[in-house]
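Peer 1: the following comprises the amino acid sequence and a computationally predicted model.
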Amino acid sequence: MESLFASTCSSYDAAYLIGIALDYMINQGFDYTDPYQINSAIRAQKFTGCTGVVSIDKSSNDRVMDIFDIMASKIDTNSGNVNSIQNGWISPIW
């Protein structure tokens, strides 16, 4: 079920990205039949979608990945120092 959810969310975000890019182009008076202008408009978008924040890297056309560290922290009651270790990472996309 999780893979179906992830696939559905990714598809929704991809369709939404194209939709808002075309809406942006129409409102700005750009030629939405020009593939270069469409690519530029897609790269200019950023929104919070089903899988998290969606934006496209301008140099590679890849989705910008947000990765979060999972940390465990403990306060040393004697010194007041906080000791943290990384337990892993998570991306809302995967």
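Peer 2: Looks like it came in fine.
Peer 1: C-alpha only now, for contacts and for neighbours.
Peer 2: Fine.
Peer 1: ok, how many other residues are close to Ser3?
Peer 2: Counted with other C-alpha atoms under 10 Å, the neighbours of Ser3 add up to 9.
Peer 1: immediately after the helix or strand it falls within, which helix or strand?
Peer 2: Using DSSP states H and E, Ser3 maps to helix 2-28. Along the chain past helix 2-28, the next helix or strand (assigned with DSSP H and E) turns out to be helix 35-43.
Peer 1: show me what that following helix is packed up against.
Peer 2: The helices and strands touching helix 35-43, judged by 3 or more C-alpha pairs under 8 Å, 6 or more residues apart in numbering; DSSP states H and E, are helix 2-28.
Peer 1: check it against this one:
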Amino acid sequence: MSDLEIVKARTGLWAVVASDLAIIIAIVVAITLGPTGGELTPLLTSAFTAITAITTAYFGIKAVTNTAATALKGKDPNAKKRPASSVDPPEPGDSEDR
């Protein structure tokens, strides 16, 4: 990884962590200031949905970006080296019709 890629990855991760923390702080303040019972459930549901969406989007985009970069470089460490055709050609005179 180049230095630029490392900086981009760290910056993106910090942005996700900061936004998740901001949502958590907003929820704690909102709970402290007053909603009770039925008002609290939609508030918590929305907060957890936002945190999940932000975090999942970051890691999803990061995974796709890494996969695309690896594919473009042609250096997939998980790819097995194999011949272009994994099926042996038939021998002359071999026939399954016999």
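Peer 2: That came through fine. Here the structure is a predicted model, which means the values were calculated and not measured.
Peer 1: so what number do they get for TM-score?
Peer 2: The TM-score (TM-score structural alignment, normalised by the length of the first structure) is 0.36; 46 aligned residues with a C-alpha RMSD of 3.4 Å.
Peer 1: tell me the angle of the helix holding Ser3 of the first structure relative to helix 35-43?
Peer 2: Angle of helix 2-28 of the first structure versus helix 35-43, following axes from the mean of the first three to the mean of the last three C-alpha atoms, to 10 degrees, is 120 degrees.
Peer 1: identify each buried residue in helix 2-28 of the first structure, please.
Peer 2: 6, 9-10, 13, 16-18, 20-22, 24-25 (16 or more other C-alpha atoms under 10 Å).
Peer 1: that helix - contacts with which helices or strands?
Peer 2: By 3+ C-alpha pairs under 8 Å, 6+ apart, helix 2-28 of the first structure packs against helix 35-43.
Peer 1: any idea which helix or strand comes after the helix it packs on?
Peer 2: Using DSSP H and E, the first helix or strand after helix 35-43 of the first structure is strand 46-49.
Peer 1: go through the second structure and flag its longest helix.
Peer 2: helix 40-73 (DSSP state H).
Peer 1: before we move on, the earlier item: nearest to Ala72 of the first structure among the buried residues of helix 2-28 of the first structure?
Peer 2: Ala6 (27.0 Å; C-alpha to C-alpha).
Peer 1: how close does that closest one get to Gly19 of the first structure?
Peer 2: Distance, Ala6 of the first structure to Gly19 of the first structure, by C-alpha to C-alpha, to the nearest Å: 20 Å.
Peer 1: and Val7 of the second structure, how many neighbours does it have?
Peer 2: Val7 of the second structure: 11 neighbours (other C-alpha under 10 Å).
Peer 1: what about it, which helix or strand?
Peer 2: Short version, using DSSP H and E: Val7 of the second structure is in helix 3-33.
Peer 1: got the angle for that helix vs helix 40-73?
Peer 2: Relative orientation of helix 3-33 of the second structure and helix 40-73, computed by the same axes, to 10 degrees: 180 degrees.
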